[in-house]
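1. sequence unknown, structure follows:
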């Protein structure tokens, strides 16, 4: 009975293949384009992330060495060059397995049949119907395409394990190299895993893998593609351990970065389908060196700290707006990006440079004199405003001195004089497009007061980095961007080139203003104790206190050289603020503490080998007088330094109202954005942050 069944089945299958009614009536559908893997690359062409359901990069057959082609055909379809897409012996073996119900019987599938299954997404069910359809389509495909075309399609669609679809990604997954660099012994490893990618992966079952590898080489000898002497000389190659798959890039900080690049691609007009199936090559502005430095500095400085403490950092080239490093936390793709406008943070004193720029623009020079005493009253707030630790630079305090010591009363007075709305709009032109997570004009329409002058409103790390990049370029704003070029799946056709579509720079303020503001921030850097990065720089720090306590909830270090601007924020990664305590070095966290160490480490590493540039000299323009009393002489600094603050800089303690509580501004907002940024790098206990 079984013999009759086998005979009938084989006769039916072979009859169909030979040209029966079913064969004649079956139409070969168009070969669908394979789902390509879009690659995101650093500026030096190293891939750091991929987009697609399948990790695949197609390559032409000419890129695949002949010895790799022969290894695959020898073990998967020894008669590939001569058959018509179907192996009659294999078909009979498959039918016999169907009749007996033997799941382990050989499938009898040629390379052409396997390719048919892959491209038409046919199921692998063991049935006569599926087998008949597969055979008919394979025969028709063999009559339509050349052997090279079939083999190329097959090699680009077959699964090799380790999340790798196609021969190119398999070469990367197993050997960390492109397919054109694969040796004969390595090619045999790739051919060996096709049959069973799990059990023939040397990382899973080394003995089985090496046994299958030997079988591949024996088959190459049998098919005449390898001589005995060469076979004997080959040794099993070193295979990479199975690492974190390329498709798993979405976790951690790389996932946040990839999410940001994806958003820009969509903004440029690329659809989700383009990104996920188009096989694009996306060259980004992100520097491999800078990104690794950002991740390392951030992770090292958070080690040993409160589990809810988080950081974010963005670094921008001020000459064109190219984002060189982007660290939005390590939550992974699809989660909150701590460097984005979706996660704004109170700016504290790091916002003061925008006020200074508006002041200089209005004619108040950096040498104009202001009342820098603590406890002053202002017409647009109810409670007196105090400086950090009641610090003072006297009643004849220059704007430069006020910047170095971060004197709140001077900056509130300057903001009141020039107007909070003007400050907000200058910051917007410079790159801070949102305040408290909303467009600047919307924030203005809801009401804005002089508290903006001391950082009462929240900004994003990306926009803060963009603003400081504008200061580094003396007033010229360049829109930050991540994508330099996009190539089609062929790797040649340019679909987008930033060089052909540059954004127009915006002159946020005159260069003379930029030079003077940069000079003031250079003094902050120069008068710091340990903030050095072995080159000229300009910095401003900032903090926001934690509720009505002596502790801080947010801390910033923002600064730049003429060729790189970087903003660093440290705060809570949880849903609500936390007290920032330095569990490693002790004391409160100030801008010059953990954020400063991240900034310094990153800048030193990233700028190593980069030519040192000098800042332009200040012009000291502006002839308007500040609010300093004309009869008050210049203050004489005390000869006795504060033992907790030997450089005479604010040490970061929050300010207090007369009743010991943090007063609220008249508009009902919760505080004035306390600063106290300790720019000299001194912790309250006197320790110094390391270089």
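-> Now that the structure is in, tell me what you want to look at. Since the structure is predicted, the reported quantities are computational estimates derived from the model, not experimental observations. Numbers count the residues shown, from 1 in each chain.

2. drop to CA atoms for contacts and neighbour counts, all remaining ones
-> OK.

3. Now the residue most central in space within the chain: which helix or strand?
-> Nearest to the geometric centre of the chain sits residue 257, at 2.1 Å (CA atoms, centre = their mean). If you go by DSSP states H and E, residue 257 is part of helix 252-267.

4. Next up, a structure to set beside the first:
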């Protein structure tokens, strides 16, 4: 019996079996390790062989352009306006070709660019196989993107020679094939010259000659570059937008210093020189942009197109500028020209050099950006695009989006709804203040909008709308709120946003008000195409979102139109008299002012801000509203004058107003009764008839629901006897005074008493028929506030600004308000049934008095 089964030592056969299993396991491990290396080698080899084979196959088919014609070649992408007309180009408009043998710093520039872009440039035949292998290794095994394997020759092939720029595998193979051809046909110097003249350096500039001018104000044929300057230029082609020294100076300096390190590694400069040059400033100045770039009304619009193409379609700035793309946009040339002209007019800014701003015009039906301003000193992509890149607090211009429209949508508010403006309103420790430094009690919502009352707006947000609802509508309208703003009453009521907004954001947010509550994301590009590829609006840009109901949009338009007609936005009225609606906004301490308004055709937002530390009294009703007027007048010129139209919703109904009636009375001898009548103006009103015989002790004698009453409970004097003494004792005339009080049956609220009517009944002479009584009107017992038609609209003052008041605690919000001289209670209209001269049988009604 095997000892193994008896608890002894294992048998030799068992040992051999175990040894074979262990050996097989070791072989398996070795084989797996060996397979990994072999597999990698196989993949790389196969890839290269396929590339070579592919290149050979496509070499003949690759259509190319000769380098000799490089000076004539146009690489620009073209921009078309909203009507399909070619209006401007990108890239080639700012390019100057320069021969290498004319460059003063030729050797420095050559060595610097080779050190950064292609250090084996003089060793390969157009394709860097080691670079390709490194790229494959990092992509496959490490799952990360390595540095590009494109050589300078391949970049020339891609950007200059190949007519087909579609991103496909075939095109990649063509790049390799054409690179080989270039190396066979041209020398290294010619290829490098082509590269330096076509590469994109940012700020809508191609070629090293123009780049040297806009960054250092140096003509390469006349002046030499310093090593740190050459390093900055060589650092740009990798990512011109990211390393733009005018936009991102810190990133640009870091990249430049990295290039200086590469220059030291490859012996272009010494280590000591590297350390010295790394401490220097960038040496750029925006004046060089102004000096050397061509003046172009479309610069700001092109800048925005480049930003949007990168964000929406993933096309980098440098590729868009030089890629030969066909870009269809929503640009309206007359609007863009008017925008540039307005921002160059110092008079609109009262010649204050510290004021700057931005503006955007949007078509509300398409979301298309028709025009955009760069700023007063804007000269191209090296400058900040004020309208899109400058984020400012919107002040009270945010109120329609976050408070007013949500109150209409969610709580059925209308322009007539009474809104409290309490004198001592607080939300925890925050106490909002009105610009007028006073409380207005209770007033219609349209007056809250027109006077831009901060307290009433905060009351609405706290008691009717709520933070969550305000946030929801703000985000539906496209406003990007910081987390802090979501729980801040000051931010959502008065516009003190943490991150701020730009003019594109605000123009977009107002588009639902004139487009039946619907909104499309604001965008400049309708489509981009190249060769057989085309990208169109999709996702958020194609989707039309219902933000508010058509009723809410119409009701808000009525209130915002009233604001332009009689509120803080009167300066935005257009010369041709067409309807305009809009809202002003001014931030705390008057640092930034806004006006966002619209006609039936376009929405425009404009902001002006103070860049200095000194105080400038900015208001949305002044600078921005005037810019709106100037630009929009040109935008709509030649189009039919239009009015805002009801989209088919029930108009807002004026609220019921309880008011005194106009009383008349007379004695009817045939009925021996006094007949009273008055204007019956509502089914919800009942009328209390009061009588007095001495004009002071009033007694209620009846209630009725209509506008007439006959008083038979009177004493009619007997006929006169002719005896003067007896007639004086028993037959004198009787007198009755009447007034009527209107009472609201729903609230039991009582109006002021009507005018007093006094009726005298004279005794008839003996033997003669009875006479009609005389009616005499006396002043009533109550003041008659408001007119008799029920319309109590206050007139705003002449100077309805949107100026800030005192600081509002921790509120960074808006200080909007109307003019303190505006009528508070409403002008008193004329009595529609005003009496004539005082006389017998005619009631006298005192004329209404004006109240301030």
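-> Happy to help now that I have it. For clarity, every value in this text was computed on a predicted model and none was experimentally measured.

5. any idea how far residue 665 of structure 2 is from residue 704 of structure 2?
-> 16 Å (CA to CA, to the nearest Å).

6. So which of those two has more stuff around it?
-> Neighbour totals were compared for residue 704 of structure 2 and residue 665, and residue 665 leads with 28 against 13 (other CA atoms under 10 Å).

7. residue ranges for the strands of the stretch 551-700 of structure 2, please.
-> 581-586, 592-598, 603-610, 663-668, 673-678, 685-692, 699-704 (DSSP state E, counting those that start in this stretch).

8. and the helix holding residue 257 of structure 1, how far from structure 2 on average?
-> Following the fit onto structure 2, the mean deviation recorded for helix 252-267 of structure 1 is 3.0 Å by mean CA distance after the TM-score superposition for structure 1.

9. how far does the helix or strand following that helix sit from the chain's center?
-> Downstream of helix 252-267 of structure 1, the first helix or strand assigned by DSSP H and E is helix 272-277. Centroid separation for helix 272-277 of structure 1 versus its chain: 19 Å, with CA atoms, centre = their mean, to the nearest Å.

10. what helices or strands is the next helix or strand after helix 272-277 of structure 1 leaning on?
-> Using DSSP H and E, the helix or strand that follows helix 272-277 of structure 1 in sequence is strand 281-284. Contacts defined by 3 or more CA pairs under 8 Å, 6 or more residues apart in numbering; DSSP states H and E place strand 281-284 of structure 1 against strand 38-41, strand 483-487.

11. ok, and what's touching strand 281-284 of structure 1?
-> 38-43, 45, 261, 482-489, 491 (CA atoms under 8 Å, 6 or more residues apart in numbering).

12. How about stretch 336-354 of structure 2?
-> 297-298, 301, 355, 359, 370-373, 375-377, 610-612, 623, 626-627, 630-631, 634-635.

13. Quick check: buried residues in it?
-> Residues of stretch 336-354 of structure 2 classed as buried by neighbour count (16 or more other CA atoms under 10 Å): 336, 337, 338, 339, 340, 341, 342, 343, 348, 349.

14. what do you get for stretch 173-191 of structure 2?
-> 173-183, 188, 190-191.

15. Turn the strands of the stretch 551-700 of structure 2 into a markdown table, including distance to residue 550 of structure 2.
-> As requested, the strands of the stretch 551-700 of structure 2 are exported to a markdown table (distance: least, CA to CA, whole Å):
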| stretch | distance to residue 550 of structure 2 |
| --- | --- |
| strand 581-586 | 16 |
| strand 592-598 | 16 |
| strand 603-610 | 17 |
| strand 663-668 | 43 |
| strand 673-678 | 41 |
| strand 685-692 | 33 |
| strand 699-704 | 42 |
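
16. Which among those is found nearest to residue 390 of structure 2?
-> strand 603-610 (10.1 Å; CA to CA).

17. What helices and strands are in contact with the closest one?
-> Against strand 603-610 of structure 2 (3+ CA pairs under 8 Å, 6+ apart) you get strand 355-362, helix 503-514, strand 592-598, helix 623-635.

18. Counting by contacts, list what the first one packs against.
-> Which is strand 355-362 of structure 2. Using 3+ CA pairs under 8 Å, 6+ apart, strand 355-362 of structure 2 sits against strand 369-372, helix 386-389, helix 503-514, strand 603-610.

19. To residue 708 of structure 2, which of these lies closest?
-> helix 503-514 (46.8 Å).

20. and for the closest one, what span of structure 1 is it aligned with?
-> Per TM-score structural alignment, the counterpart of helix 503-514 of structure 2 in structure 1 is residues 461-472.

21. so stretch 214-231 of structure 1 aligns onto which residues of structure 2?
-> Using TM-score structural alignment, stretch 214-231 of structure 1 finds no match anywhere in structure 2.

22. how close does the residue mapped onto residue 307 of structure 2 from structure 1 get to residue 255 of structure 1?
-> The alignment partner of residue 307 of structure 2 in structure 1, by TM-score structural alignment, is residue 263. Remark: distance between residue 263 of structure 1 and residue 255 of structure 1 (CA to CA) = 12 Å.

23. So for these two, which sits in the more crowded spot?
-> Set residue 263 of structure 1 next to residue 255 and count neighbours by other CA under 10 Å: residue 255 wins out with 24 against 12.

24. got a list of what residue 819 of structure 2 touches?
-> Per CA under 8 Å, 6+ apart, neighbours of residue 819 of structure 2: 436, 451, 796, 797, 798, 799, 800, 801.

25. In contact with the fourth one: list those residues for me.
-> So that's residue 797 of structure 2. 818, 819, 820, 821, 822, 823.

26. redo that, cut-off 7 Å
-> By CA atoms under 7 Å, 6 or more residues apart in numbering, the contact list for residue 797 of structure 2 reads 819, 821, 822.

27. swap in the first one?
-> Contacts for residue 436 of structure 2 (CA under 7 Å, 6+ apart) come out as 817, 820.

28. Counterpart of it over in structure 1?
-> Using TM-score structural alignment, residue 436 of structure 2 pairs with residue 389 in structure 1.

29. and that match, that one's in a helix?
-> Yes. Judged by DSSP: H, G, I helix; E, B strand; the rest coil, residue 389 of structure 1 forms part of a helix.

30. Strands along the stretch 101-250 of structure 1, start to end?
-> Using DSSP E, counting those that start in this stretch, strands in the stretch 101-250 of structure 1 cover 164-165.

31. With the stretch 701-850 of structure 2 instead?
-> Counting by DSSP E, counting those that start in this stretch, the strands of the stretch 701-850 of structure 2 are 708-711, 734-744, 756-761, 774-778.
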